[in-house]
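K.L.:
Test case, fold it:
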Amino acid sequence: MTPPPEPTMYADISQLVAQNQLSSLHLQGTDAWSRVWSTLRTKSDSGPQIKLIEITTNVVTPELFAYLSSYSGIEKLSLLHPDGGSREKSDRLANTFFETVLPLHATSLVELSCPAGYESRFSFGTHNVHVISLLHKLESLEMSINAGAVREVDKPDVWIDEDGTEIPIFSIGVSVEAEQAEIDPVVTLLLETAATLPFLRSLAINSAETESNRGAWCGNGRIHHTGAVDAAIEKAMQAFRCDVPCSTIVRAGNHTYELQPLSGDGSAKECHSDADPEMLGYQQR
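P.N.:
Next up is the predicted model:
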């Protein structure tokens, strides 16, 4: 059976983009819009290939990475929850991104956002820390973390408010808890890496959705995965200790943190510019 012809609008808009000397592009749509990346990669008769310095897109495909691999110099790159449709395909895309694409732009990137749509190698870990460490001009970074194992926990029946009143809780789905021992080393590695990037001022740590929730809806076996992982990330943040100052503001879960000197009991204390080096920890702002 012959596939239906591609809508002409894809070709029309691709040509429109290519004919204008753009420096930035925000593109959202289906994978069919990959035609735009292929067009940008091709040199036109009227001039050289367009080399964008800013891209925001959810059309994260091999065509995008082929385009980004054709030049260097991008400054702001935001991949909106990159996802290949399965763990295997997402991992292949991520491998291309970190091994082939990102090193080409390591000396120019100032903003990078690539939190995974579902758990995959797009998330931060030992497999890509060496590449992230190369981004010495980076000022803003947003990445996700994979949870690994989670375990089911009993759902609370009531919530007690400040006045001691018991309020019944009716929840849908499966309540889980992330394995803290698997989250702690990844968060620690990310925070330590952030401290080595001299211009980094903003770091966002997200939880990646579990592959088992793909296609699942409330009441259809969906587990409360990201909330459990967010809670574990925040626990790891609060447990982190170091003796190297870092001005990066970190957003994790529902809170924002900054590194502050700690008193003997682990709480924040007033910081004096002439104080001797001491133990530091992330505290909520």
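K.L.:
CA only for contacts and neighbour counts going forward, please
P.N.:
Noted.
K.L.:
What is the neighbour count of Q28?
P.N.:
Other residues within reach of Q28, judged by other Cα atoms under 10 Å, total 13.
K.L.:
Name the SS class of F170, please.
P.N.:
Secondary structure for F170, judged by DSSP: H, G, I helix; E, B strand; the rest coil, is coil.
K.L.:
so it touches W159, yeah?
P.N.:
No - F170 is beyond contact range of W159, at 10.3 Å (criterion: Cα atoms under 8 Å).
K.L.:
Compare neighbour counts for those two and give me the winner.
P.N.:
Taking neighbours as other Cα under 10 Å, F170 and W159 compare with W159 leading, 12 against 9.
K.L.:
gap between the more buried one and I13?
P.N.:
Look at W159 and I13: by Cα to Cα, to the nearest Å, they are 53 Å apart.
K.L.:
Would you map the strands across the chain?
P.N.:
Counting by DSSP state E, the chain has strands at residues 24-27, 54-57, 76-79, 111-113, 140-145, 150-152, 158-160, 166-168, 176-178, 202-207, 241-242, 249-252, 255-261, 280-284.
K.L.:
compare with the first, here's sequence two:
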Amino acid sequence: MAEDYYSEDSKWIPGVVVDSMATLPVLDDFRLTSDKPSFGRNFDCYFDRLASLRTLTLASSNPVHLRFICATLSHAVHSSPLSSLRLTTKHPGMSSPLNGIADLFPSLQLDHGSIPHLRSLRSLWLSYSSGKIWETLRIECIHLSEIHTDYVQQALLEYILSYSGLERLTNDGDEDDGNDGDDDDNGREHLEPLVEEFFTTALPRHKESLVALSCRGVWEGKWSFGAHNVDLLSQLHKLKSLRMNVNVVSAGYAPPSVTINRSSGRGRRELFEIEKDSADRNLVHRFLDLVNELHIMDVAILPAAPLRYRKSYCGNPIVRHKEIVIRAIDAAVREFKSSASGKSEVVLLAGDNFYKMDYMADRYRAFESVNLSWPYSYARLLEEHE
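P.N.:
Here you go, the predicted model:
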């Protein structure tokens, strides 16, 4: 495996890496991360020299870097039977790091040299992917076992519906709402045209194989955990990892005597509470019930941003809102008790804090705080906190 991190202070690295690649014809794992605008212009990876790549990871902290090496990236597919391809950016909500991810495969649908190599692909990570990618995978019957994306669209759902056997699915971003204008979008409906199809039709296709699901939209809505999807999620009996958001609802305002200082004056503080199901059960508690029912081990329940801030240019209101929600999630987790029996190895990330389930003195099980940091290795975590 070759791994490289390129920064502005290491301009000599591109030449060294390229020269080294020429001497490693059997290299099977190549990972490249950049953080400066000059990266793509100074770096020309000769992937056509490598015929044994199985895992290719390219990550950029700026969405424009990797587009400069699209032509050479396409050689990786032409030259190697990849099993894992990861192309990511750390800037959600911006343009594709490849200036249109389809540019990576300029003739993917027609090129008989690339399609055979793509048939070995099992893991695909894409940021802001083109629908043409998913359409091609569907038409060519290339069935992935792992999908990681931050951009849900109709073509992706049609692809997921076309087969069964998906094991790991991550959606950590928005869906394509088809609305690039300035229309009012405070309502949730037009932002979630795909969510019902995802939970009711696409996900059940893989209920016999799915072991990891991360569904964390940026905004509050039906992509979050709730009464609308809990029954569907309960069908995923093999699930071992589940990460989702939870919504809050307004609980009115603090009494007039309770005020907060703002730069514009003093105002009443809006109160929020975790959504509840039809039985008036806190949805964080219902989420934890599901975790116990399915014996899920790796769990996260997290806040999302309110839709009313979707077009805000200032992130401070979102940060303050998430802090409020995190406190509500944390309080709900600390209140939770379960009479479920059997050994539990679940580790829970709730907001900013980690918890591990343990027996209490009254024989009920509850979550106790553990000292961890994100990201973490679940396997190593269990070893350290047995």
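K.L.:
Tabulate the strands of the first structure in a markdown table, adding columns for distance to S86 of the first structure.
P.N.:
Output for those, formatted as a markdown table (distance: least, Cα to Cα, whole Å):
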| stretch | distance to S86 of the first structure |
| --- | --- |
| strand 24-27 | 22 |
| strand 54-57 | 19 |
| strand 76-79 | 17 |
| strand 111-113 | 20 |
| strand 140-145 | 17 |
| strand 150-152 | 20 |
| strand 158-160 | 37 |
| strand 166-168 | 38 |
| strand 176-178 | 22 |
| strand 202-207 | 17 |
| strand 241-242 | 36 |
| strand 249-252 | 26 |
| strand 255-261 | 30 |
| strand 280-284 | 35 |
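K.L.:
Show me what L126 of the second structure aligns to in the first structure.
P.N.:
Residue mapping for L126 of the second structure onto the first structure gives L27, with TM-score structural alignment as the criterion.
K.L.:
Who's the closest spatial neighbour of that match, skipping the chain neighbours?
P.N.:
Among residues not flanking L27 of the first structure along the chain, T57 sits closest, at 4.8 Å (Cα to Cα, 6 or more residues apart in numbering).
K.L.:
tell me the contacts of the equivalent of the one you found over in the second structure?
P.N.:
Aligned by TM-score structural alignment, T57 of the first structure pairs with T149 of the second structure. By Cα atoms under 8 Å, 6 or more residues apart in numbering, T149 of the second structure lies in contact with 125-129, 170-173.
K.L.:
repeat that with 7 Å
P.N.:
125-127, 170-172 (Cα atoms under 7 Å, 6 or more residues apart in numbering).
K.L.:
among these, which ones are buried?
P.N.:
Taking 16 or more other Cα atoms under 10 Å as the criterion, what is buried in those is 125-127, 170-172.
K.L.:
Which parts of the stretch 251-386 of the second structure are helices?
P.N.:
283-294, 316-335, 378-384 (DSSP state H, counting those that start in this stretch).
K.L.:
ranking the ones you listed by burial, who's on top?
P.N.:
Highest mean neighbour count among these (mean count of other Cα atoms under 10 Å): helix 283-294, with a mean of 19.
K.L.:
got the contact list for stretch 261-277 of the second structure?
P.N.:
227, 247-254, 256, 258-260, 282-283, 328.
K.L.:
try 6 Å this time
P.N.:
With contacts defined as Cα atoms under 6 Å, 6 or more residues apart in numbering, stretch 261-277 of the second structure is touched by 227, 247-254, 259-260, 282-283.
K.L.:
sorry, back to before: in CSV, list the contacts of T149 of the second structure along with distance to I139 of the second structure.
P.N.:
Listed next are the contacts of T149 of the second structure as CSV, based on distance: Cα to Cα, whole Å:
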residue, distance to I139 of the second structure
W125, 19
L126, 19
S127, 21
T170, 22
N171, 22
D172, 25
